[in-house]
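Chemist: All I have is the shape, not the residue letters:
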């Protein structure tokens, strides 16, 4: 493979040509292994499995044997491209047009991986190897259930006695332009399902039925009416959204037997998943016993199920890590980035249990969209920032 390892565009095109739709490896990890091996990294590609889930291949690569240890984390799996007719170019061709490179995963997040690899290669070319260790933690199911990827990869690395001093996740964090935003934490996430049991019947004889939607309406109000908190210095107020209400009923003259409600909460550091569950259970019980829509009836029969894996809210307080990255951004772009905890969740929620972690990457405006793309100029800018960050971080740990 003759790709110039200091050229982020060439590396990205190599990665984009691999159809690594989650959970398929698609050749992307093989490409990455070849590039990293040329830079002296020792590369492992462990496969993790769990019953009921697809096997997932991941990558861990490390160079250096002692000293401060900096990890870069990301994922090569991508979401499906969708309708190919919506794309201007083949989503797995890595086409460059009009100063942009098109492809599924260009922004999320093969572009970030390409930039960090090129940044490391440039650092070695100009300054020699860092006085410490550098690792790549690359998962293969971040866009999927996230069961056989980063969580197990971190445990696998830890079981071999490897520890990290800090980690940079290369997810696309910038809303409009490179230098807008560094993520220094994330809100927590909690999802739940509420099932209310009723009594099916004819709408003309309501006394013989018990409409579960009456109780579910009260439960919805109890969940949403009173704010969960007012936020904090680093976190916006927690927010609960009801995402679905369903009875499976297709008839207009039948009272349904049961009704389901799904919700998700993005929460601040005022809560842990456990304390938030307790508060939401209290609100659900309050709504189930509300007599206004069900006068004279006992509290509704309700079942609550917590779905997916809850994510804790977290905030990174490692000043050396934050200063090194923010200083690199400002030195290269002249812009002072916002330090934010906004947005969705990422694999940083797992990494923070192993070391301090921050996130910074490309502009994310087209991620998961048809014609996903990044500006070639942004690839160069991000590579320069990453190179400056590597130098600053290791200087701070000399």
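Modeler: All right, it came through fine. Computed from a predicted structure; not experimentally measured.

Chemist: Please count neighbours and contacts with C-alpha atoms only from this point.
Modeler: Fine.

Chemist: Surely residue 364 is in contact with residue 108?
Modeler: Yes: between residue 364 and residue 108 there is a contact at 7.3 Å, judged by Cα atoms under 8 Å.

Chemist: Now the common contact residues for these two.
Modeler: Jointly contacting residue 364 and residue 108 under the rule Cα atoms under 8 Å, 6 or more residues apart in numbering are residue 172.

Chemist: what about those two, which has more around it?
Modeler: Between residue 364 and residue 108, counted using other Cα atoms under 10 Å, residue 108 has the larger neighbour count: 30 against 22.

Chemist: Report the contact partners of the more buried one.
Modeler: Shown in contact with residue 108 (Cα under 8 Å, 6+ apart): 78, 171, 172, 364, 367, 368.

Chemist: Equivalent analysis for residue 368, please.
Modeler: Per Cα under 8 Å, 6+ apart, neighbours of residue 368: 79, 81, 104, 105, 108.

Chemist: tell me the two of those residues that are most distant?
Modeler: Largest separation among these by Cα to Cα: 81 and 108, giving 12.4 Å.

Chemist: For the stretch 101-250 of the chain, which segments are assigned as strands?
Modeler: Ranges of strands in the stretch 101-250 of the chain, per DSSP state E, counting those that start in this stretch, are 133-139, 166-169, 181-183, 185-186, 188-197, 201-202, 239-246.

Chemist: let's bring in a second model and compare:
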């Protein structure tokens, strides 16, 4: 049980492409129960989730992760994506890094710590969802609400996403940028291109809107965050005619924002520009998560000490990349992400060296000892 490889292989062999589970959570539950974990399936709708806890006292360290994976895709795999083959000391398979390998490493770490310290103080738990790679509507966020109602919110949480860039432990993610999508439709008056005075060209108005939104940077970045990025992702008119001024024009934006902004402040900015340049418009906003930051403190310091001791390097504290389920946990307790090297995640021939998988398990064991004392 202290070797993460067999469990990682068993999990990879479950074809748990979102939203399918294919037995992955049952495999995990079978590994946790002998370690003294009380396991509960907490499914919402069609989303499979597992919550497992050992101990009742504090401090309470939670490991959060997922067993669902993205599809293998059309890329050229040199091995079965769900075969979990070890070749040349490397484990291949969908989820090897993102993040069935991380889930297996945490279970093996717990087994190793309990072997040395059967009376480990505090509590350990796992919140594992089957819907991180999908809509994420009925996964981690719903289970956290369920835990809050039960009074079981942890003191701190480690998310096992593959955060390392080049070498194991070189990066700890202590926050993530927020992500906001906006769809803007500017309405005008359709007309003949030869008689522009009889029309109101919405494309011209939309261009002015986009220029106003992109002409100046939103900020210069902060200590832990890079500058906010506003990107125009599409401009659509749907006009096949060359001599017709269209009646409407649509653009879509994606904004990755730091802690200087919120969904409300960015929405207000967009609305102000639209009011000035395009009074007739439709606007829809979808924010998948606000930015968050776990400032250096006891939990982050414990992770840094663990990396120093186990990996012999000083980790950088980073907030880059996309979103993760850590955005949901951040509303309840300090959270950080620390995991494998993510160079092959979501790619064909996703893989992780077996030695690195075992090193990750040792690192997680060190984290447990640092946090639970």
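Modeler: Structure's in. What do you need? Computed from a predicted model, the values in this text were never measured in an experiment.

Chemist: returning to what we had before: out of the contacts of residue 108 of the first structure, which is nearest to residue 41 of the first structure?
Modeler: Of these, the one sitting nearest to residue 41 of the first structure (Cα to Cα) turns out to be residue 171, at 22.2 Å.

Chemist: Please name the spatially closest residue to the closest one (chain neighbours excluded).
Modeler: Spatially, and ignoring its direct neighbours in sequence, residue 171 of the first structure is nearest to residue 361 (5.1 Å; Cα to Cα, 6 or more residues apart in numbering).

Chemist: I'd say the one you found and residue 381 touch.
Modeler: No: using Cα under 8 Å as the test, residue 361 of the first structure is too far from residue 381 to be in contact (10.4 Å).

Chemist: These two: which is more packed in?
Modeler: When neighbours are counted by other Cα under 10 Å, residue 361 comes out ahead of the other of residue 361 of the first structure and residue 381, with 31 against 19.

Chemist: Spit out the contact partners of the more buried one.
Modeler: 112, 169, 170, 171, 172, 173, 174, 178, 382.

Chemist: Translate it into the numbering of the second structure.
Modeler: Using TM-score structural alignment, the equivalent of residue 361 of the first structure in the second structure is residue 339.

Chemist: The residue nearest the centre of the second structure in helix, strand or coil?
Modeler: Centroid check for the second structure by Cα atoms, centre = their mean gives residue 324 as the closest residue, at 1.4 Å. Under DSSP: H, G, I helix; E, B strand; the rest coil, the three-state class of residue 324 of the second structure is coil.

Chemist: Report the contact partners of it.
Modeler: By Cα under 8 Å, 6+ apart, the contact list for residue 324 of the second structure reads 132, 176.

Chemist: try it again with 6 Å
Modeler: By Cα atoms under 6 Å, 6 or more residues apart in numbering, no residues touch residue 324 of the second structure.

Chemist: Superposed on the first structure, what's the mean shift for the top helix by length along the second structure?
Modeler: For the second structure, the helix with the greatest residue count under DSSP state H is helix 354-372. Superposed on the first structure, helix 354-372 of the second structure shows a mean distance to its aligned partners of 0.9 Å (mean Cα distance after the TM-score superposition for the first structure).

Chemist: could you say what helices and strands that helix packs with?
Modeler: In terms of contacts (3 or more Cα pairs under 6 Å, 6 or more residues apart in numbering; DSSP states H and E), helix 354-372 of the second structure is packed against helix 100-116, helix 298-311.

Chemist: What are the boundaries of the helices in the first structure?
Modeler: Going by DSSP H, the first structure shows helices at 8-16, 28-38, 111-127, 150-159, 212-224, 273-288, 319-333, 348-351, 376-396.

Chemist: Just send these back as CSV, with distance to residue 57 of the first structure too.
Modeler: CSV is the format used below for these (distance: least, Cα to Cα, whole Å):
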stretch, distance to residue 57 of the first structure
helix 8-16, 16
helix 28-38, 8
helix 111-127, 17
helix 150-159, 10
helix 212-224, 40
helix 273-288, 30
helix 319-333, 29
helix 348-351, 18
helix 376-396, 26
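
Chemist: Show me which pair in the contacts of residue 361 of the first structure is furthest apart.
Modeler: 169 and 178 (15.1 Å).

Chemist: Neighbour count: the two, which is higher?
Modeler: residue 169 (27 against 23).

Chemist: What's the more buried one aligned with over in the second structure?
Modeler: Counting by TM-score structural alignment, residue 169 of the first structure corresponds to residue 159 in the second structure.

Chemist: Hmm, residue 62 and its match touching each other?
Modeler: No: here residue 159 of the second structure does not reach residue 62: they are 8.4 Å apart, not a contact under Cα atoms under 6 Å.

Chemist: before we move on, back to that, out of the strands of the stretch 101-250 of the first structure, indicate the one that is most buried.
Modeler: Counting by mean count of other Cα atoms under 10 Å, strand 185-186 has the highest mean neighbour count of the strands of the stretch 101-250 of the first structure, with a mean of 28.

Chemist: In the second structure, which residue range corresponds to that strand?
Modeler: On the basis of TM-score structural alignment, strand 185-186 of the first structure is assigned to residues 175-176 in the second structure.

Chemist: quick revisit: would you list the contacts of residue 108 of the first structure in TSV and tack on distance to residue 316 of the first structure?
Modeler: Converted to TSV, the contacts of residue 108 of the first structure look like this (distance: Cα to Cα, whole Å):
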residue	distance to residue 316 of the first structure
78	27
171	16
172	18
364	22
367	25
368	27
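
Chemist: follow-up on the earlier one: so which bit of the first structure is the longest helix of the second structure matched to?
Modeler: Counting by TM-score structural alignment, helix 354-372 of the second structure corresponds to residues 376-394.

Chemist: hmm, who's touching that stretch?
Modeler: 99, 100, 115, 119, 324, 325, 328, 329.

Chemist: Can I have the buried ones of the residues you listed as a PyMOL selection?
Modeler: Typed into PyMOL, the line below selects the buried ones among the contacts of stretch 376-394 of the first structure, using 16 or more other Cα atoms under 10 Å:
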select buried, resi 100+115+119+324+325+328+329
